[in-house]
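# predicted model and sequence below, questions to follow.
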Amino acid sequence: MIIGQIFGGHYRVINLLGKGGFGETYLAEDIHLPDYPQRVLKLLNPDSNDPFVLQTARRLFETESKVLYKLGTNDRIPELFSHFEENGDFYLVQELIVGHDLTQEITPGKCLSEHEVLHLLHDILEVLSFVHQQGVIHRDIKPSNLMRRQSDGKIMLIDFGAVKQIGTQLQNTQASTNPTIPIGTEGYMPSEQMNGHPKLASDIYAVGMVGIQALTGVSPEQLPKDQNTLEVIWRNRVSINSNLATVLDKMIRYRYQDRYPSAEAALQDIKGIISASLSSTVVSRAPKFNFLNFLSKLPLPAKLGMSVISLGLVTITIMAVAANQFSPSPQPTASPEPTEKWKW
């Protein structure tokens, strides 16, 4: 057990946060800074003494670290503070996000409102758009990898699977073959990703499934598929705005070519729905002017003044009608004689 040990000369391990097939994640504190700020320490153990395997791990680790460092410049993605190698193991040190993941909000049997899901999709696609602009595919978007930051309620995108990707490629290296080991989670992974060929549109599929899960309260792997088209069947479970349903359908198409090509494209359609929803809400809530109600709230002098004005207007109207009623009828005007040119 490594609890209490110091790694990289800076980071003392406090406790274990999680463990997977390719590595471990710990809560640590930076003892070289005031107040010992807490960090997330990720460990990758290649579990091999083969120089070639270690060299491959080192190369992959450096590549993935550069990607994570670049992505961490966005405040909705954990910042990478450090990466180092120690005793044949590889470590990443990232920002600790204070908040909760979306498994606490998206739970079996619980259906979020259309309004909540629209804004959830907006927040996820907003940060994913930045990721896609860097040419990076997350590969494992799901509720447990989406954190709601406590300070402002914003959605944070975590766990880019760098350790998983390195571990997978190391397995391939050690096996001296090139097996396809998909990175991702069942239900959120589209077919091309399961076959080892993820695209930007693969992340779009995952976001769409998160949205449908939030609306229906049903886990993605429990939703049936059409036997002929292999499309996910979900619309019969919830009644929502047809525009939102159309967007979600496009996000989870079976063929990646039929989905949105990037997060930005999907984000624009979600923004359009939110904007239209806000406009209709403003119109429906616009107060109707009630003259009698307005008059009842006026002070007595103002009421008397308004009464005089109203009486005057009524009097003028009656006089105008009477004048029109009793005025002599206009005499018909004789047609002018035709000019000389038109006389017969």
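Yep, it's here. Numbers count the residues shown, from 1 in each chain.
# hey, let's count contacts and neighbours off CA atoms from now on
Fine.
# list the contacts for Tyr256?
Neighbour list for Tyr256: Glu192, Lys199, Ala201, Ser202 [criterion: Cα atoms under 8 Å, 6 or more residues apart in numbering].
# mind running it again at 6 Å?
Ala201 (Cα atoms under 6 Å, 6 or more residues apart in numbering).
# now do Lys42
By Cα under 6 Å, 6+ apart, the neighbours of Lys42 are Glu24, Thr25, Tyr91, Leu92.
# where along the chain do the helices fall?
Assigned by DSSP state H, the helices in the chain fall at 51-71, 114-133, 162-175, 191-194, 200-216, 242-251, 263-284, 291-296, 300-326.
# so can I have CSV of these showing mean neighbour count and distance to Pro78?
Below are these laid out as CSV (neighbours: other Cα atoms under 10 Å; distance: least, Cα to Cα, whole Å):
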stretch, mean neighbour count, distance to Pro78
helix 51-71, 17, 8
helix 114-133, 19, 12
helix 162-175, 18, 13
helix 191-194, 17, 24
helix 200-216, 26, 18
helix 242-251, 18, 26
helix 263-284, 14, 19
helix 291-296, 10, 55
helix 300-326, 11, 63
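# got the ones you listed as TSV, with distance to Leu43 columns?
Listed next are these as TSV, based on distance: least, Cα to Cα, whole Å:
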stretch	distance to Leu43
helix 51-71	11
helix 114-133	23
helix 162-175	8
helix 191-194	25
helix 200-216	25
helix 242-251	34
helix 263-284	30
helix 291-296	70
helix 300-326	78
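# so which of those helices is nearest His32?
helix 51-71 (20.7 Å; Cα to Cα).
# so the closest one versus helix 114-133, what angle?
Counting by axes from the mean of the first three to the mean of the last three Cα atoms, to 10 degrees, helix 51-71 lies at 120 degrees to helix 114-133.
# which residues sit against helix 51-71?
Under Cα under 6 Å, 6+ apart, the answer for helix 51-71 is Leu80, Ala162.
# same check, this time on stretch 199-216
106, 111-112, 137, 141, 188, 219, 248, 251-252, 256, 261-262.
# ok, and here's another one to check against it:
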Amino acid sequence: MNILSRRFDRIFWIFDANIYYGSKVFTIVFFKRIFASKQLDEKEESGAISLEAINRSNLGQIFNNRYRLEQVLSDSSYLAIDIKRERCVVIKHIQFKTNRSVYLNEITNFIGLETARLVKLTDSCDLIPELIDYVKAGSNFYLISEYIEGKTISEELANFQPSELDIAKLIKEILTELQLLHDRNIIHKSIEANQIIRRDSDFKLMFIYYGNIDEKCYRTMYDECADSIPKKSHVSGVPCSTPRTWSSEFLAGNPQFSSDIYATGLMGIQLSIGISLRDIPMNPATGKYLWENYCQFSDRLVSILNRMVEDSLRIRYKTIPEVLDDLDLFIE
């Protein structure tokens, strides 16, 4: 695509957004397209191929004319080499499972604005891998970010059973770093042991963070599932799986800073007993996790963890400093 056609395409993209969103958002989108493109590398949608179409046993193919796929990291993430800059990157595949053009237009604009925000954030925050680029191909989006060499918390604790002191110190370390995000008025929303990496170069914790994009994926899927149920159906609930690390207020669309405390507490419980959250039994009457019998922790640490994962916002810790005060007393 030559420069003239790119500019022509960009003008029509902005013009369509103006019709759909009105003049106020037109200005926001206009500046996003003009100025964010200086921060993100130029997107070459015509060269984007679906990662799902790539034979996983035949890596080495070039994605978007720039990224050579080297390794499958997960169902949706790939390690690649940026052949233009000779550096390792991670490609995150995000797919919004919807055929509605209205949803897709909204999602496209959302991703553009959110990635522009993430670029600005990762430029100034050493807790989050740098977002380098993003590519759109139909209903598929690919976020390309800095590769952090190190081990996730899951990998770090994979070969030994942590003691209660190990768990207390780890939670303290995670919450101390997480407070820096809260100080920026950012709720992480996706705290999991495989989303936190200890960087090899300085042993600093790094948080994998895709802003509000993960939540947007879930909300879109939830809406699609809800709409698929007949209005007069007696089926209870919506046939969508929800991450168990999400608190009730998060699922209700009202995340709080204490929602990150809830997720961190669940991660601590899971690491303590070595059982997946999906396999931890729950009291059907209270909704509380029945995990204490799987380990021999003191009542004090059990009390701290249980308060972190308390469903009631009134009882749960409201701020990280509150948790740290109790953890410090326990550790001492």
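That came through fine. What you are looking at is a predicted structure, and each value in this text was computed from that prediction instead of being measured.
# quick one: TM-score?
Superposed pair, TM-score by TM-score structural alignment, normalised by the length of the second structure: 0.66. Supporting alignment: 266 aligned residues with a Cα RMSD of 3.5 Å.
# if we can go back for a sec, nearest approach to Ile155 of the first structure belongs to which of the helices of the first structure?
Short answer: helix 114-133, nearest of the helices of the first structure by Cα to Cα, at 6.0 Å.
# same for the closest one, what does it pack against?
The contact analysis (3 or more Cα pairs under 6 Å, 6 or more residues apart in numbering; DSSP states H and E) places helix 114-133 of the first structure against helix 263-284.
# for the helix it packs on, packing partners?
helix 114-133.
# and the helix it packs on, which stretch of the second structure?
Mapping helix 114-133 of the first structure onto the second structure (TM-score structural alignment) gives residues 164-183.
# and His93 of the second structure, how far from Ser124 of the second structure?
Plainly put, His93 of the second structure is 24 Å away from Ser124 of the second structure if you go by Cα to Cα, to the nearest Å.
# looking at the two, which one has more neighbours?
Neighbours per residue (other Cα atoms under 10 Å) separate His93 of the second structure from Ser124, with His93 holding more: 19 against 11.
# now do the contacts for the residue lying closest to Gly72 of the first structure once chain neighbours are set aside.
In space, and not counting its chain neighbours, Gly72 of the first structure is closest to Glu79: 4.1 Å by Cα to Cα, 6 or more residues apart in numbering. Each residue near Glu79 of the first structure by Cα under 6 Å, 6+ apart is listed here: Gly72, Gln94, Glu95.
# which of the residues you listed tops the neighbour count?
In terms of neighbours by other Cα under 10 Å, the contacts of Glu79 of the first structure top out with Gln94 at 22 neighbours.
# spatially nearest residue to the equivalent of that one over in the second structure, not counting backbone neighbours?
Aligned by TM-score structural alignment, Gln94 of the first structure pairs with Ser145 of the second structure. Closest residue to Ser145 of the second structure apart from its sequence neighbours, by Cα to Cα, 6+ apart: Leu131 at 4.3 Å.
# again with Ile91 of the second structure
The spatial neighbour of Ile91 of the second structure that comes closest, neighbours along the chain excluded (Cα to Cα, 6+ apart), is Ile144 at 4.6 Å.
# tell me the contacts of that neighbour?
With Cα under 6 Å, 6+ apart, Ile144 of the second structure has these contacts: Val90, Ile91, Ile132, Asp133, Tyr134.
# so the second one is in contact with Tyr78, correct?
Yes. Look at Ile91 of the second structure against Tyr78 with Cα atoms under 6 Å: they come within range, at 5.1 Å.
# the more surrounded of the two?
For the pair Ile91 of the second structure and Tyr78, the greater number of neighbours falls to Ile91 (28 against 20), based on other Cα under 10 Å.
# Asn194 of the second structure against Lys151, yeah?
No. Counting by Cα under 6 Å, Lys151 is not a contact partner of Asn194 of the second structure; they are 8.9 Å apart.
# now Arg219 of the second structure: how far from Asn212 of the second structure?
Distance from Arg219 of the second structure to Asn212 of the second structure, by Cα to Cα: 11 Å.
# what does Leu69 of the second structure give?
26 Å.
# also Cys125 of the second structure?
With Cα to Cα as the criterion, Cys125 of the second structure and Asn212 of the second structure are 17 Å apart.
# what of Phe257 of the second structure?
For Phe257 of the second structure, the distance to Asn212 of the second structure - Cα to Cα - is 14 Å.
# Glu177 of the second structure too?
For Glu177 of the second structure, the distance to Asn212 of the second structure equals 19 Å [Cα to Cα].
# please apply the same query to Leu4 of the second structure.
Distance of Leu4 of the second structure to Asn212 of the second structure, computed by Cα to Cα: 33 Å.
# go on, Ile275 of the second structure?
Counting by Cα to Cα, the gap from Ile275 of the second structure to Asn212 of the second structure is 28 Å.
# one more: Ala158 of the second structure?
29 Å.
# ok, now Phe15 of the second structure?
For Phe15 of the second structure, the distance to Asn212 of the second structure equals 26 Å [Cα to Cα].
# and what of Tyr262 of the second structure?
Where Asn212 of the second structure is concerned, Tyr262 of the second structure sits at a distance of 18 Å (Cα to Cα).
# for Arg198 of the second structure, same thing?
Distance, Arg198 of the second structure to Asn212 of the second structure, by Cα to Cα: 23 Å.
# over to Cys240 of the second structure?
19 Å.
# please name the nearest non-neighbouring residue to Ser163 of the second structure.
Ser272 (7.6 Å).
# alignment lookup: the one you found to the first structure.
Under TM-score structural alignment, Ser272 of the second structure pairs with Leu215 in the first structure.
# which helix or strand contains Phe15 of the second structure?
Phe15 of the second structure belongs to helix 3-21 when assigned by DSSP states H and E.
# read off where that helix ends up in the first structure.
Against the first structure, helix 3-21 of the second structure falls on no residues (TM-score structural alignment).
# again with stretch 312-319 of the second structure
So stretch 312-319 of the second structure is aligned with residues 255-262, judged by TM-score structural alignment.
# now that stretch: how far from the chain's centre is it?
Centroid displacement of stretch 255-262 of the first structure relative to its chain, using Cα atoms, centre = their mean, to the nearest Å, is 17 Å.
# so what would you say the end-to-end distance of it is?
So stretch 255-262 of the first structure: terminal residues 14 Å apart, Cα to Cα.
# aligned partner of Phe110 of the second structure in the first structure?
So Phe110 of the second structure corresponds to Leu60, using TM-score structural alignment.
# what separation is there between its match and Glu29 of the first structure?
26 Å.
# ok, now Ile14 of the first structure?
For Ile14 of the first structure, the distance to Glu29 of the first structure equals 7 Å [Cα to Cα].
# how big's the offset between whichever strand in the second structure runs longest and the first structure?
Using DSSP state E, we find that the single longest strand of the second structure is strand 87-95. If you overlay the two and look at strand 87-95 of the second structure, the average distance to its match in the first structure is 1.8 Å (mean Cα distance after the TM-score superposition for the first structure).
# cool, thanks, signing off.
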